[in-house]
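In: Attaching a predicted model along with its sequence, questions to come.
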Amino acid sequence: MTSPAQRFLNQQDRQHIIEAVQEAERKTSGEIVPLVADMSDQYPAAEFNGAMVLGMLTAIASAWLLGLETIWLFLPVFCLTYVVFFLLVRTLPALKRFFVPGQVLNHAVSQAAINAFHVHGLHRTRDMTGILIYISVFEHKVHVLADKGINDRVPPQTWNEIVGIITDGIRRGEQGKAIAKAVTRCGELLSVNFPIRADDTDELPNLIVEGDENQ
């Protein structure tokens, strides 16, 4: 069974992105790595909160419709529907996301991007010029993270443009084209301060998709 990250990009999208990374890295010593993740956190609290809210609303509505405003109806209905809604929230991403506050989503994506940056070795490039384009499917969020060598010369707000390119493309259902376009733009930005070196090597993967083999 394929994961959400694997379904996010078809084979043509992947090839297009890889070619965009290869072309961008011909002009810069920077290392650009797009990474697509299923989700940045499991958000267990969303399951409890969703089941609690939906279970209580269902129990209250049932008591009102039946004209039996008694705890002996409310409790059995609540307990039964709590279990049902708990499982529904756990298995339906769209419903689960509804019970996760925006600031929690943003924090989880930011932390997951930092973790991925280190797990995949972007902090170990020769000139500290690794840049991660982190896309988390469940949250519908994009986070760009650059290493110290880049951050010393490129203002952090520069990456807002890259995030915008990808999120706009995702809304149009053209995520593959959008990521490739964002990679090309990263290459243009990096080539100004980090031109290609004669002894430059490709140090990192050109695309990482969570769930793929050998990644």
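Out: Arrived safely, thanks for sending. What you are looking at is a predicted structure, and each value in this text was computed from that prediction instead of being measured.
In: CA only for contacts and neighbour counts going forward, please
Out: Will do.
In: residue ranges of the strands in this structure, please?
Out: Taking DSSP state E as the criterion, the chain contains strands spanning 31-37, 130-136, 141-146, 208-209.
In: could those be laid out in TSV, adding distance to Val154?
Out: Output for those, formatted as TSV (distance: least, CA to CA, whole Å):
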stretch	distance to Val154
strand 31-37	15
strand 130-136	12
strand 141-146	9
strand 208-209	24
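In: could those strands go into a markdown table alongside distance to Phe98 and mean neighbour count?
Out: Listed next are the strands of the chain as a markdown table, based on distance: least, CA to CA, whole Å; neighbours: other CA atoms under 10 Å:
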| stretch | distance to Phe98 | mean neighbour count |
| --- | --- | --- |
| strand 31-37 | 19 | 25 |
| strand 130-136 | 16 | 24 |
| strand 141-146 | 15 | 21 |
| strand 208-209 | 25 | 20 |
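In: Comparison target, given below:
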Amino acid sequence: MKLFPPPAVAEDAQQSPLGADALQRIAAAVAAAEAKTSAEIRVVVAREPLIQHPFYSVMYAALAALVLPWILVLLTPMRPMQLLGIQAAMFMVFAGVLMLPSIAQKVIPRLALKAAARSAAVEMFLAHGIPQAKGRSGILIFAASQEHLIEVVADEGVHTPLGHGAWRDICERVADQAKKGSLAEGLIAGVHKAGDLLAGPLPSKPGERNELANHVIIM
């Protein structure tokens, strides 16, 4: 997994992480990379937040409402009903603020986001039939554009000869370009890196057909 900062400007008017031209260039990069190897490469980009429920906003609001009023209890005598009223009011205020869209995503712990990115990548890996590739030789490059996270999921046919280091290299290649403000260029660089790495243990063979589509999946 690799982190990258958000680009300074959205890449198209619809606030999609990738425009039509970028999608075409990534698909072309996949075709070029697969020309070097018998493995299959898929690219998935998550446009929406991976965690959309308000669990963490509500949790932090509840903790604040539970703990903070006791400071007043230490300073001022207070009846139980008064304390409960203050706690209820504080919970409503904190929950309302923390559930604002601009704030809700910022209170989600980074570990939870990383776990959600990994789970989503594995789900897409399975949902799009990558394990059905011949020789279990498929990989998926997953980018969570809202969370700025990169994941690579590899099947056993390519993971066994290459190992975790190869997937870290791909993630780093994507993140290095994305840090400069272009997720599209990062994904293209990551795809080319994947093709170079996969060509070693799984070189292209004459007459092989493309088992999986090259286009980018937007979720």
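Out: Looks like it came in fine. Because the structure is a prediction, the values reported are computed rather than measured.
In: Endpoints of stretch 139-148 of the first structure, how far apart?
Out: For stretch 139-148 of the first structure, the first-to-last residue distance is 27 Å (CA to CA, to the nearest Å).
In: Can you give me the neighbour number for the equivalent of Val192 of the first structure over in the second structure?
Out: Taking TM-score structural alignment, the alignment pairs Val192 of the first structure with Gly200 from the second structure. Counted with other CA atoms under 10 Å, residues neighbouring Gly200 of the second structure total 13.
In: Please tell me how far Gly200 of the second structure sits from Gly138 of the second structure.
Out: Per CA to CA, Gly200 of the second structure is found 15 Å from Gly138 of the second structure.
In: go on, Val93 of the second structure?
Out: Distance check for Val93 of the second structure against Gly138 of the second structure: by CA to CA, it reads 49 Å.
In: Same check on Ala213 of the second structure?
Out: Ala213 of the second structure is 12 Å from Gly138 of the second structure, by CA to CA.
In: so what's in contact with those two at the same time?
Out: Arg42 (CA atoms under 8 Å, 6 or more residues apart in numbering).
In: circling back to that earlier point, any idea which of the strands of the first structure gets closest to Asp199 of the first structure?
Out: When the strands of the first structure are compared for distance to Asp199 of the first structure using CA to CA, the nearest one is strand 31-37, at 14.0 Å.
In: what angle do the closest one and strand 130-136 make?
Out: 20 degrees (axes from the mean of the first three to the mean of the last three CA atoms, to 10 degrees).
In: counting contacts, what elements does strand 31-37 of the first structure pack onto?
Out: The helices and strands touching strand 31-37 of the first structure, judged by 3 or more CA pairs under 8 Å, 6 or more residues apart in numbering; DSSP states H and E, are strand 130-136, helix 175-193, strand 208-209.
In: Residues contacting that strand, please?
Out: Under the criterion CA under 8 Å, 6+ apart, residues 5, 21, 25, 122, 125, 129-137, 179, 183, 186-187, 202-210 lie in contact with strand 31-37 of the first structure.
In: which residues touch Glu48 of the second structure?
Out: The contact partners of Glu48 of the second structure, taken as CA under 8 Å, 6+ apart, are 145-146, 219.
In: Likewise for Val153 of the second structure?
Out: Val153 of the second structure neighbours (CA under 8 Å, 6+ apart): 121-122, 125, 139-142, 167.
In: and if you look at Ala166 of the second structure?
Out: Ala166 of the second structure makes contacts with Leu197, as judged by CA under 8 Å, 6+ apart.
In: After alignment, which residue of the first structure pairs with it?
Out: Looks like Ala166 of the second structure aligns to Thr158 there (TM-score structural alignment).
In: just to revisit the earlier point, sort out which one of the contacts of Val153 of the second structure lies nearest Ala39 of the second structure for me.
Out: When those are ranked by distance to Ala39 of the second structure (CA to CA), Ile139 comes first, at 7.8 Å.
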